[in-house]
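K.L.:
Requesting a structural model of the entry that follows:
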Amino acid sequence: MLVLAALLGAALSTLWGGREVLFKDGFRFLFSSDWNPVENQFGALAPIVGTLVTSLIALLLAVPVSFGIALFLTEIAPRWMRGPVSAAIELLAAIPSIIYGMWGLFVFVPFMASIEPTLSDTLGNIPVIGALFQGPPLGLGLLTAGIVLAVMILPFISSVMREVFQTVPARLKESSYALGSTTWEVVWDIVLPYTRSAVIGGIFLGLGRALGETMAVTFVLGNSYNLTASLLMPGTSISSSIANEFNEAVGMHRSALIALGFLLFVVTFIVLLIARFMLRQLQRKEGR
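P.N.:
Prediction:
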């Protein structure tokens, strides 16, 4: 009950703090991209889009790599290698987010600025997805922030996958190997079906971590409220907007930032709700 009370209190406090904007502008606040504190014009669309896009990029990059790491450590790597590699990956989770942000700004942003002209010249000419890779080689942008987020959430997802892969009974895998299955077939047909609920839970755990990340994203995102189709252009996110502007915000501006915090709470809650729904559906199928 105390946990539920704290959760409800956090939601209601952010809702009350952002009431001036939420009750005045309503849906306009959600679907407008205007952000001008001087004229008291605020729109949450750009931060919401930035948060979702960077988190989606991080998930698309981190999940396959995490799966490969977990597969390597549980099925392929020799025993003497598993311990050190696992410890090294888990150490990534202990690095503060501001360190990731500084690494991203001083090391990764110049690297991205050097390869973005190549991305624009190659992927930018593809008819359907070309608009995603067009823009000046700034280094700062949604793609850079998504990659940094992927590095941050990778140890969480890979650790969960590795732990649940190790819970698969050895007799199931040995029986499959005895029937002539390859390592990939054992993983795909035995290990994943046995652990899919926990794997999905680990993926959504990483997604929740990406949605709420602040400092690392603030360093490399560019902090621009302009909405563009290009992933190479600067953008903003809910958490970075709050971190950048809350210190100097007063009046309606402060209310808008608190309302953004409430929206981040809602987005995270929806993501967790979807995760619970998917896990429940999987459990029903397993029961059949």
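K.L.:
Please count neighbours and contacts with C-alpha atoms only from this point.
P.N.:
OK.
K.L.:
which residues touch residue 90?
P.N.:
With contacts defined as Cα atoms under 8 Å, 6 or more residues apart in numbering, residue 90 is in contact with 155-156, 159.
K.L.:
Which parts of the protein are helices?
P.N.:
Using DSSP state H, the helices of the chain run over residues 2-17, 19-25, 27-31, 45-71, 79-94, 97-103, 109-122, 142-165, 170-178, 183-186, 192-212, 215-220, 238-245, 252-287.
K.L.:
ok now the longest one, how far from the chain's centre?
P.N.:
Distance of helix 252-287 from the chain centroid (Cα atoms, centre = their mean, to the nearest Å) equals 13 Å.
K.L.:
before we go on, could you also do this sequence so I can check it against the first one:
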Amino acid sequence: MTENSQMLAQASPAVSSNPDARAARDQRHDVWFRRTVMGAAMLVLFLLASIAASTLWGGSLAFRTFGLGFLTSTDWDAVSNHFGALVPIYGTLVTSLLALLIAVPVSFGIAIFLTEVAPPWLRMPIASAIELLAGIPSIIYGMWGLFVFGPFMAAHLAPWINDNLGAIPGIGVLFQGPPLGIGMLTAGIVLAIMIMPFITSVMQEVFRSVPVQLKESAYALGGTTWEVVWDIVVPYTRSAVVGGIFLGLGRALGETMAVTFVLGNAQQFSASLMMPSSSIASVIANEFSEAYTDLHKSALIALGFLLFVVTFIVLALARLMLMRLSRKEGL
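P.N.:
Have a look, this model is predicted:
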């Protein structure tokens, strides 16, 4: 009998003689483990509810003073203490929607190129560039937008957009305006550049998760690259792609510094995308340190609560959409 066998033989009676104690110890450890992880999960819900309750309490004065008019009014006058949130809400939603309309197709194309088309020697540099873009602070994007892209927009893009797209019946009003270089369109483009790396990274990872056998089978049946992407890759990863898109939307809705630099921070309602506007985050960042009345501070905190509500609604809709997609995939 070897030395290891002798050690096992000597240890086995001790282990087998007290199985109830070991089972009780394991059960006790399992209970502690479940309570610990449940406490971590409940902490997230507690923090979420606390943030919502604190912002609602802080903005209660504004809600009591203006009522529903706070959501429908376009006035924002700190001197006369009259505040309305319609312009910041409108600017937040429009710039975020513009960012999605620009970023999603570009991100989809980059992710498909990296996973299906690009040669191996080119994938690493492009993937590294995407990671670098994701790591750039938002204030750098804002400074670049104000000092580089804004003047370029005013000198070249804005006049062309006004002359060519502004004359289109129906939608032309969206592209009419002076070539200021700052406004909702500029903010939407800068936001699109900011969220594009995040959406691209998610799409790239989920596209790589598609089983190689599925794609090879499609190619063997004579499918082209486009057919494989559209009929195999996209349906297989649809839920994850939608989740990545809404992740980018959540980043766009709450962006502060970059939007503050290039949006113009004007409290005016305009249908033109070329005109300056404001967002919820930019108004809070610009005015919170200068708010000297309780009503002004309460209005800014109320804007924060509205941003919380808008983000929650968007993420809830994303969750519902993912659940519906999961049911369809299950069928």
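K.L.:
Turn the helices of the first structure into JSON lines, columns for distance to residue 131 of the first structure.
P.N.:
Shown next, in JSON lines, are the helices of the first structure (distance: least, Cα to Cα, whole Å):
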{"stretch": "helix 2-17", "distance to residue 131 of the first structure": "36"}
{"stretch": "helix 19-25", "distance to residue 131 of the first structure": "32"}
{"stretch": "helix 27-31", "distance to residue 131 of the first structure": "22"}
{"stretch": "helix 45-71", "distance to residue 131 of the first structure": "15"}
{"stretch": "helix 79-94", "distance to residue 131 of the first structure": "33"}
{"stretch": "helix 97-103", "distance to residue 131 of the first structure": "27"}
{"stretch": "helix 109-122", "distance to residue 131 of the first structure": "9"}
{"stretch": "helix 142-165", "distance to residue 131 of the first structure": "13"}
{"stretch": "helix 170-178", "distance to residue 131 of the first structure": "46"}
{"stretch": "helix 183-186", "distance to residue 131 of the first structure": "36"}
{"stretch": "helix 192-212", "distance to residue 131 of the first structure": "24"}
{"stretch": "helix 215-220", "distance to residue 131 of the first structure": "21"}
{"stretch": "helix 238-245", "distance to residue 131 of the first structure": "24"}
{"stretch": "helix 252-287", "distance to residue 131 of the first structure": "27"}
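K.L.:
Compare those and give me the one nearest residue 231 of the first structure.
P.N.:
Each of the helices of the first structure has some distance to residue 231 of the first structure by Cα to Cα; the shortest is helix 142-165, at 5.1 Å.
K.L.:
I figured residue 43 of the first structure hits residue 26, correct?
P.N.:
No. Using Cα atoms under 8 Å, residue 43 of the first structure is not in contact with residue 26, being 10.2 Å away.
K.L.:
More neighbours: these two, which one.
P.N.:
residue 43 (23 against 12; other Cα atoms under 10 Å).
K.L.:
Distance check, the more buried one against residue 127 of the first structure.
P.N.:
Here the distance between residue 43 of the first structure and residue 127 of the first structure works out to 31 Å (Cα to Cα, to the nearest Å).
K.L.:
Emit the PyMOL select command for whichever of the contacts of residue 90 of the first structure are buried.
P.N.:
Applying 16 or more other Cα atoms under 10 Å to the contacts of residue 90 of the first structure, the buried members can be selected in PyMOL as follows:
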select buried, resi 155+156+159
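K.L.:
Save the contacts of residue 90 of the first structure as JSON lines, and put in distance to residue 48 of the first structure too.
P.N.:
Output for the contacts of residue 90 of the first structure, formatted as JSON lines (distance: Cα to Cα, whole Å):
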{"residue": "155", "distance to residue 48 of the first structure": "25"}
{"residue": "156", "distance to residue 48 of the first structure": "24"}
{"residue": "159", "distance to residue 48 of the first structure": "29"}
